[in-house]
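**Student:** sequence first, predicted model second:
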Amino acid sequence: MKQNTKTREQASKLNGELAYFCRYYEASNLTCGMIAARCRQRGDDGWEKLKKFVEAERPGIAVQVFYEEEDKRLLILMEDMNLANTHHLALTIKEYLQKQEQLAGSVGVGSYPESGNAIQGILAEMTARLTQTLPYHSGIQVIMQQEQKWERPPRLLLVEHDPVVQQILAVRLARNGYEIYLAQDGKEGKQKIQQIQPDLVITELTLPVMNGYQLIDWVQEQHEQADPCKIVVLTDRRLEEDMSQCFQKGVADFLTKPFSPVELDWRIKRLLVS
């Protein structure tokens, strides 16, 4: 009986601390990365070591680690971590937990406010999915906001000369409900823009026939009297001057290769609803 009372008191204290940090992040309007996992208990010392491991992986971030014995649920909250960075870090944490023989299920990943407008709601959704069997090897569930309801599927034009990148992106974006059109160079991209009037263009800078810079200039010239379609640059050119020049030309966003597909998904959604 005393042991059960002690366990309930510990759970109550833990829930109170978790609720406090949830309110803190929401009230402060701070980005909060979240990782949840089913884990075996290895004592409080084990979770302190995990916290130090996360802090070493991401120096300077504030980390809170919670373990709920009754549900065997591990929760990690990390300040100033967006969804893409949280997902990337979750791969490392998953490997760490496996080596410690603590992981007992899949891993859930979310980020406030990208995954929803209430942290407790995101955590509940993450927990509900921990017992699901995933169809891919990573064993990680990424929690996203409910899909935007469009009057029609947004039209996306992908201008990319690398057939492998083009195919991977086309399949992924089509699965997200977008209407996808492809072009292999700037000249073909120009023709497709005239034909389909896309809502958003994703273009490489290094293109044959007509490069990305020329395509961007043409798009802006054609739409001087109306709202231009939004342009996202996805390029293997990593110089700061390229990024600066693109934003000066009116580009909406700039990403370099290799890139996080999760981050690209969210940047596209943000631009289409803004």
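**Tutor:** Happy to help now that I have it.

**Student:** can we go C-alpha only for contacts and neighbour counts from here?
**Tutor:** Will do.

**Student:** first to last residue in stretch 194-202, what's the distance?
**Tutor:** 15 Å (CA to CA, to the nearest Å).

**Student:** okay, helices next: where are they in this structure?
**Tutor:** Applying DSSP state H to the chain gives helices spanning 2-28, 44-57, 83-99, 119-128, 163-175, 186-196, 212-222, 240-248, 261-273.

**Student:** what's the closest of the ones you listed to Val232?
**Tutor:** helix 261-273 (8.2 Å; CA to CA).

**Student:** tabulate the helices of the chain in TSV, adding columns for mean neighbour count and distance to Val142.
**Tutor:** Converted to TSV, those look like this (neighbours: other CA atoms under 10 Å; distance: least, CA to CA, whole Å):
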stretch	mean neighbour count	distance to Val142
helix 2-28	13	19
helix 44-57	14	19
helix 83-99	18	7
helix 119-128	18	8
helix 163-175	13	15
helix 186-196	17	32
helix 212-222	18	32
helix 240-248	14	29
helix 261-273	15	9
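
**Student:** mind putting those in JSON lines, distance to Pro228 included?
**Tutor:** Shown next, in JSON lines, are the helices of the chain (distance: least, CA to CA, whole Å):
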{"stretch": "helix 2-28", "distance to Pro228": "35"}
{"stretch": "helix 44-57", "distance to Pro228": "41"}
{"stretch": "helix 83-99", "distance to Pro228": "28"}
{"stretch": "helix 119-128", "distance to Pro228": "35"}
{"stretch": "helix 163-175", "distance to Pro228": "21"}
{"stretch": "helix 186-196", "distance to Pro228": "11"}
{"stretch": "helix 212-222", "distance to Pro228": "6"}
{"stretch": "helix 240-248", "distance to Pro228": "14"}
{"stretch": "helix 261-273", "distance to Pro228": "13"}
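
**Student:** comparison target below:
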Amino acid sequence: MKKILIVDDEPNIIMALEYALKKKSYLVYIARDGDEAIRLADENLPDLVVLDIMMPKVDGYEVLRHLKSESPIKDSIKVVFISAKNKEDDIEQGLSLGADNYLTKPFSIKKLLNEIETQLEN
């Protein structure tokens, strides 16, 4: 069973994604801030992280830096950003740090599920 970590501080997004992913038989972990995201990723070794950028404590960019350089899963982790930061510079920064894709909010759950399945197949 594939493991997915959802990292977002918006309860409505967390609930919708958790429901949709569990329905697709993924094992789902939830983090509501960057510190919790790093801890859960290092403990549970997810296959993919759905990551917001603007969060309390540690932002998504820092979480991604950790995942891609210090985490036990740094060589295999897939990361998809979901963010309200929709300027070209924001998207370029996220991708240049190693994100596999960047979706802007609001986003379609169906589109995100398709993206997750695509990333996990690669």
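**Tutor:** Ah, there it is. Owing to the predicted nature of the structure, the values given are computational and were not obtained by experimental measurement.

**Student:** closest one to Ser111 of structure 1 among the helices of structure 1?
**Tutor:** Nearest of the helices of structure 1 (CA to CA): helix 83-99, 5.0 Å.

**Student:** so where is that closest one in structure 2?
**Tutor:** For helix 83-99 of structure 1, there is no aligned range in structure 2, judged by TM-score structural alignment.

**Student:** who are the packing partners of that helix?
**Tutor:** When contacts are defined as 3 or more CA pairs under 8 Å, 6 or more residues apart in numbering; DSSP states H and E, helix 83-99 of structure 1 packs onto strand 32-39, strand 103-112, strand 140-142, helix 261-273.

**Student:** apply 7 Å and report the result again.
**Tutor:** strand 32-39, strand 103-112 (3 or more CA pairs under 7 Å, 6 or more residues apart in numbering; DSSP states H and E).

**Student:** tell me which of those strands is the most buried.
**Tutor:** Of all those, strand 32-39 has the most neighbours on average by mean count of other CA atoms under 10 Å, namely a mean of 26.

**Student:** quick one: it aligns where in structure 2?
**Tutor:** Against structure 2, strand 32-39 of structure 1 falls on no residues (TM-score structural alignment).

**Student:** now swap in stretch 191-202 of structure 1 and tell me
**Tutor:** Going by TM-score structural alignment: stretch 191-202 of structure 1 matches residues 39-50.

**Student:** how far does the matching stretch sit from the chain's center?
**Tutor:** Put simply, stretch 39-50 of structure 2 sits 9 Å off its chain's centre (CA atoms, centre = their mean, to the nearest Å).

**Student:** ok so, going back, is it possible to get TSV of the helices and strands packed on helix 83-99 of structure 1 that adds distance to Asp236 of structure 1?
**Tutor:** Compiled in TSV, these are given as follows (distance: least, CA to CA, whole Å):
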stretch	distance to Asp236 of structure 1
strand 32-39	28
strand 103-112	27
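
**Student:** okay, how far is it across the match of stretch 191-202 of structure 1, tip to tip?
**Tutor:** So stretch 39-50 of structure 2: terminal residues 15 Å apart, CA to CA.

**Student:** what does Glu88 of structure 2 align to in structure 1?
**Tutor:** That one, Glu88 of structure 2, aligns with Glu240 by TM-score structural alignment.

**Student:** residues contacting Ile35 of structure 1?
**Tutor:** Leu75, Ile76, Leu77, Ala90, Gly108, Val109, Gly110 (CA atoms under 7 Å, 6 or more residues apart in numbering).

**Student:** try 10 Å
**Tutor:** 65, 74-78, 86-87, 89-90, 93-94, 107-111, 123, 126-127, 140-142 (CA atoms under 10 Å, 6 or more residues apart in numbering).

**Student:** swap in Gly250 of structure 1?
**Tutor:** Neighbours of Gly250 of structure 1 in contact, by CA under 10 Å, 6+ apart: Ile216, Asp217, Gln220, Pro228, Lys230, Ile231, Val232.

**Student:** now tabulate those residues in CSV and tack on distance to Ile193 of structure 1.
**Tutor:** Listed next are the contacts of Gly250 of structure 1 as CSV, based on distance: CA to CA, whole Å:
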residue, distance to Ile193 of structure 1
Ile216, 11
Asp217, 13
Gln220, 12
Pro228, 11
Lys230, 12
Ile231, 12
Val232, 14
